[in-house]
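Engineer: quick one, fold the following:
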Amino acid sequence: MVNFSSAMIFVPMVMIFCGAWGFIAYSKHMLNSLLSLEFMMLGVFWLMSSQLALVASEVYFSLFFLTLAACEGALGLTMLILVVRSHGNDMFSSFNLLEC
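Structural biologist: Here you go, the predicted model:
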């Protein structure tokens, strides 16, 4: 029988691991990298909110973290749009980051 608190730790850790694996394995496209990072952020948010719910304090910290994750996603999408407009696609192999 699985304890509920151990499942609340195990599932987000699997999400974080799968997001890191996706970031490393499918890093050819920028959109795949951004989706993997957002999946990792969702796992970290789930882990943090479940642990803070056990302590029953600092709920505002999870809201602050969620705000930063949304800002990170918006910044990543902005960078993706700029890269696609300047180079035509989002493949890392098609452009040099040292060129302007």
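Engineer: could you use CA atoms for every contact and neighbour count after this?
Structural biologist: OK.
Engineer: same for the longest helix along the chain, what does it pack against?
Structural biologist: When the chain is scanned for its longest helix (criterion: DSSP state H), the result is helix 59-87. Under the contact criterion of 3 or more CA pairs under 8 Å, 6 or more residues apart in numbering; DSSP states H and E, helix 59-87 touches helix 30-55.
Engineer: okay, the angle between the helix it packs on and helix 59-87?
Structural biologist: Compare the direction of helix 30-55 with that of helix 59-87 by axes from the mean of the first three to the mean of the last three CA atoms, to 10 degrees and you get 180 degrees.
Engineer: please give me the structure for this one as well, since I'd like to look at both together:
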Amino acid sequence: MTMFMCEYFILFFSVACGLWVFCSKRKHLLNTLLSLEYIMLSVFWLLILYLSITGQEVFFSLFFLTFAACEGALGLALLVSIVRTHGNDRFGNFNLLQC
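Structural biologist: Okay, the predicted model is just below:
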């Protein structure tokens, strides 16, 4: 098993772990946002590894990292807004019929 295959396995395993946490721990918005950021960072490293192995330019990864940062900032703004209006980030306390 080559070193690149071992790195691919580790990165795919980290993405799978992030997806598992995203699907199983849905009680709090902060846990969901943290697992999304973990998935995005794992996919970013997977993209960097793939682009460096194939000899492509790594410039495309900057666009991906920019969108991941924007997603994180949007999620944090949503978290702050929800905590200010509802008092906590627990999904069980939200009533979607009430504004």
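Engineer: TM-score for this pair?
Structural biologist: TM-score for the superposed chains, counting by TM-score structural alignment, normalised by the length of structure 2: 0.94, backed by 99 aligned residues with a CA RMSD of 1.0 Å.
Engineer: the longest helix of structure 1: average distance to aligned residues in structure 2?
Structural biologist: Mean deviation of helix 59-87 of structure 1 relative to structure 2 after superposition (mean CA distance after the TM-score superposition for structure 1): 0.4 Å.
Engineer: got the buried residues for that helix?
Structural biologist: 62, 65, 66, 69, 72, 73, 76, 80, 83 (16 or more other CA atoms under 10 Å).
Engineer: likewise for stretch 39-57 of structure 1?
Structural biologist: 39, 40, 41, 42, 43, 44, 45, 46, 47, 48, 49, 50.
Engineer: ok, of those residues, which one's closest to residue 4 of structure 1?
Structural biologist: Nearest to residue 4 of structure 1 among these is residue 50, at 11.1 Å by CA to CA.
Engineer: quick one: that closest one and residue 7 touch, right?
Structural biologist: No. Counting by CA atoms under 8 Å, residue 7 is not a contact partner of residue 50 of structure 1; they are 10.6 Å apart.
Engineer: got the contact list for residue 88 of structure 1?
Structural biologist: The contact partners of residue 88 of structure 1, by CA atoms under 8 Å, 6 or more residues apart in numbering, come to none.
Engineer: 10 Å instead, please
Structural biologist: By CA atoms under 10 Å, 6 or more residues apart in numbering, residue 88 of structure 1 lies in contact with 81, 82, 94, 95.
Engineer: for the second one, give its distance to residue 88 of structure 1.
Structural biologist: The spacing between residue 82 of structure 1 and residue 88 of structure 1, counted by CA to CA, to the nearest Å, is 10 Å.
Engineer: since that was my last question, I'll sign off now.
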